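**Student:** Next input, structure requested:
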Amino acid sequence: MRVGILSPRPLATVGASVEYYGEGKMQVEGRSQRRNAFTLVELLVVIAIIGILVALLLPAVQAAREAARRSQCLNNCRQIGLAIHMYHDSTKELPPSRMWDGGFTWAGVVLPYMEEAAISNAADFTRNFRDQPDLVKETVVPTFLCPSRIHEQPLNYLKSEVIPYIQTPTGGAVNGAGSTRGIQGDYACVSSTFRSGNGGFDHVFDGAIILPKSLPGNRFKSRTKLSKIIDGTSKTLMVGENSYWLAARVSIYDGLDNPGAILGLGALSRVKSALPDGGRGVDFSRREGGSVSQVPKQYPGEGCESGAGCNAWFGGDHPGVLITTLCDGSTRTIQKDADLAILECFVTRAGEETYSLEDL
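**Tutor:** Here you go, the predicted structure:
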């Protein structure tokens, strides 16, 4: 019997080509396979490149964010300066650092001129701060807060509470100074150099916004106005960023313990006498009465735990600079390491000094 050989059908093959060379013969040629994955070395190189790019870009991103925060803080100071000027236009005098012991401070007095009608309408400015409704005491005002500072809580720490990150030069805890809850604020009026206790009240409180004259019936009369800024409104400080220590210890409205901040080489004995408990928690290892805080946010490990000048009236969380408002309403930055003797000249309203703003 003769058996014929049938031609086979093409086979369904994957990744191969089939050629026929006559009856019963075929050849399969494998198609070259392409590699579709990275090697481990290639992946590590890519990751390293991405890491380098991120490391290069991160400082620039952080710098851009800080520039935006600084711009917002400058705007806050500008708004505060405008409010004080509107108060002056209305009353023909500058606001007091506080109305009376326990009354409102300058920050509460200017609320009607900061578009905070709900708070100012609810307040009774003839009564002490502690007797105000919670709406007044606890409503946060964003204009009073620096965006670069992290706020653990919006209200001040009471006397029974320890202020975080602040210690005395001997390592002891520092408690809050307030007896009433109220919103914190990151700005303080500039009141005095405290250079001397001689020459009367106006000589001791030689700044722009100071304690007023007390009148019967919980009334007051300011001692200063723009016409008394003999040194020039463009060369006299009015408001500046306060330190974390000052912001945390008392409400920005509470005049019980916020008579205005000191900046300069003030006589140490005069400064101590102006502070609660003779200067509890303030570093007196340096002679300067009112220095500028050099430690942003003042966390442990940055010098603050040893009392290295962190418990000052003025200080900010912007790297290297402090934002201030001058009596003409303009805002500017000054260097945190500026000479305190020069800073004193820009605190006094009638010191007749001749320094230039460029010296700051």
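**Student:** hey, let's count contacts and neighbours off CA atoms from now on
**Tutor:** Fine.
**Student:** Just give me the neighbour total for the nearest residue to Asn175 once chain neighbours are set aside.
**Tutor:** In this structure, Asn175 finds its nearest non-sequential neighbour in Val162, 4.2 Å apart by Cα to Cα, 6 or more residues apart in numbering. Val162 has 17 neighbouring residues, counting by other Cα atoms under 10 Å.
**Student:** Another for comparison:
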Amino acid sequence: MGEFNGQQLTSISAKPVLKKGFTLVELLVVIAIIGVLVALLLPAVQQAREAARRTQCVNHQKQFGAAIHNFHAAYNGMPPATTGNTGLTLWAILLPFLEQRTLSDQLDMEASGGVDACTNAAHIGADAAAASSLNFNLLKEARISLFACPSRRAASDAVNNYNVPTGDYAVIIAGPQKWLFWSSPDTQQQALRVARAPGDTNLTNIPNGPVSAPVDFPNRGWRPRDDFSWVNDGLSNTVVIGEKHVTPNYMNKCCKNNHGPEGRDGFIFWNRSNGRGGYGEYWLAGSVNLGLARSAREGEELNVSSAPALGSWHPGVSNFLAADGSVRNLSVTIDPAVLIALGTANRGEVISLP
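**Tutor:** Coordinates of the predicted model:
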């Protein structure tokens, strides 16, 4: 209370009027606005996440490239794609150069090939059979994140129905053999070729092993077959590793339906391990002659001789490692002839990529 000119004044306090809650119409408008914002932001978030996953995939391949070059520096040659008909693959050979020396030091690299899944002593000798079996048992427990593309799965999920590790990268092959790439070592046209060996065995220097091959037979076991001079098309114009095509319905599945597409997710460390997580090489290698899958599901109904063996789950592109250690992002619409030219090491093609 107060006085002014003798008149009594009454204090009036102005209090804001607060509205309690929204009307139904207002609430629906707010929800609609939030929905529009989410619809606008979600694709951007998904694109950002996929870009990060693809970058991680590229980094995996760059590490493979560094490992191949470090192997070449150490042994004066490139690592072979596999050690022969049966046995260790490129991924096992590169382990010491991928910060996996603890595992690789336990492997017997001299017992790396043979027949009958490398465990039949009648074919490869008792010592070699025991060493090969030890290799297999060690590698089947390996779970290495580098071999899984994060756009497709986590490393912990890269295990097939035989409970052996699989992966999302393929050794590039080129030439007449589109999937069974150990049987014609002299006709292979890719950079990383299978180690040469007489017949179907590759145990020329192992005690108790086959004696049919001369002692000085070159390119045996895990040792280099070729050096960089084999890639005379140019290291930057020749791809050595690509992303393996695996369709969603057959991911983590292997070895059924007479070389059907569900066989692609096989044991990455072991070559041609019938009944032990793999069946043939089509889960290990990718032929450029079969083309590049344009989508995750392309060729799902086809068998291995006609389905694409290379392809990613990245929208519109697939990553490839070149022999110089760089990674190329190739469009899924690439000319098939250009892809074949990139996959061959010394045919003299002139390649022009956008």
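**Student:** List the TM-score for the superposed pair.
**Tutor:** These two chains, once laid on top of each other, score a TM-score of 0.70 by TM-score structural alignment, normalised by the length of the second structure; 274 aligned residues with a Cα RMSD of 2.8 Å.
**Student:** For Lys92 of the first structure, see how far away the residue nearest to Asn175 of the first structure is.
**Tutor:** 41 Å (Cα to Cα, to the nearest Å).
**Student:** what do you get for Asn242 of the first structure?
**Tutor:** Counting by Cα to Cα, the gap from Asn242 of the first structure to Lys92 of the first structure is 27 Å.
**Student:** Can you pick out the residue with more neighbours from these two?
**Tutor:** Comparing Asn242 of the first structure with Lys92 by other Cα under 10 Å, the one with more neighbours is Asn242, at 27 against 15.
**Student:** Which other helices and strands does the longest helix along the first structure contact?
**Tutor:** Secondary structure assigned by DSSP state H gives helix 40-91 as the longest helix of the first structure. Identification of packing neighbours for helix 40-91 of the first structure by 3 or more Cα pairs under 8 Å, 6 or more residues apart in numbering; DSSP states H and E yields strand 237-241, strand 321-326, strand 331-335.
**Student:** Could you single out the most deeply buried of these?
**Tutor:** Of all these, strand 237-241 has the most neighbours on average by mean count of other Cα atoms under 10 Å, namely a mean of 28.
**Student:** In the stretch 51-200 of the first structure, what residue spans correspond to strands?
**Tutor:** 162-167, 173-175, 187-192 (DSSP state E, counting those that start in this stretch).
**Student:** do the stretch 151-300 of the second structure as well
**Tutor:** Using DSSP E, counting those that start in this stretch, strands in the stretch 151-300 of the second structure cover 169-173, 239-243, 270-271, 285-287.
**Student:** could you dump the strands of the stretch 51-200 of the first structure to CSV with distance to Glu66 of the first structure?
**Tutor:** Formatted as CSV, those follow (distance: least, Cα to Cα, whole Å):
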stretch, distance to Glu66 of the first structure
strand 162-167, 22
strand 173-175, 29
strand 187-192, 18
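**Student:** Which one, of these, ends up nearest to Ala63 of the first structure?
**Tutor:** strand 187-192 (23.0 Å; Cα to Cα).
**Student:** ok now the closest one, how far from the chain's centre?
**Tutor:** The chain centre lies 15 Å from the centre of strand 187-192 of the first structure; the measure is Cα atoms, centre = their mean, to the nearest Å.
**Student:** Could you tell me where it falls in the second structure?
**Tutor:** Alignment of strand 187-192 of the first structure against the second structure: residues 169-174, by TM-score structural alignment.
**Student:** for stretch 329-343 of the first structure, same thing?
**Tutor:** Going by TM-score structural alignment: stretch 329-343 of the first structure matches residues 325-339.
**Student:** Kindly report the same for stretch 118-125 of the first structure.
**Tutor:** With TM-score structural alignment as the criterion, stretch 118-125 of the first structure aligns to 102-109.
**Student:** Quick one: distance of the matching stretch to the chain centre.
**Tutor:** 22 Å.
**Student:** Now do that stretch: everything it contacts.
**Tutor:** Contact partners of stretch 102-109 of the second structure, identified using Cα atoms under 8 Å, 6 or more residues apart in numbering, comprise 92, 95-96, 131-132, 134-135, 138, 221-222.
**Student:** if we go to 10 Å?
**Tutor:** When contacts are defined by Cα atoms under 10 Å, 6 or more residues apart in numbering, stretch 102-109 of the second structure is touched by residues 83, 87-88, 92-98, 101, 128, 131-132, 134-136, 138-139, 142, 221-223.
**Student:** Show the buried residues in the residues you listed.
**Tutor:** 83, 87-88, 92-98, 128, 131-132, 134-136, 139, 221-223 (16 or more other Cα atoms under 10 Å).
**Student:** Sort out for me which of the residues you listed are in helices.
**Tutor:** Going by DSSP H, the helices hold 92-93, 128, 131-132, 134-136, 139 from those.
**Student:** Looking at the residues you listed, spot the one nearest Pro185 of the second structure.
**Tutor:** Closest to Pro185 of the second structure, out of all of these and judged by Cα to Cα, is Ile93, at 18.4 Å.
**Student:** residues in contact with the closest one?
**Tutor:** 67-68, 71, 79-83, 104, 107, 109, 112, 222-223, 269.
**Student:** between those, which is nearest Leu353 of the second structure?
**Tutor:** Ile68 (23.9 Å).
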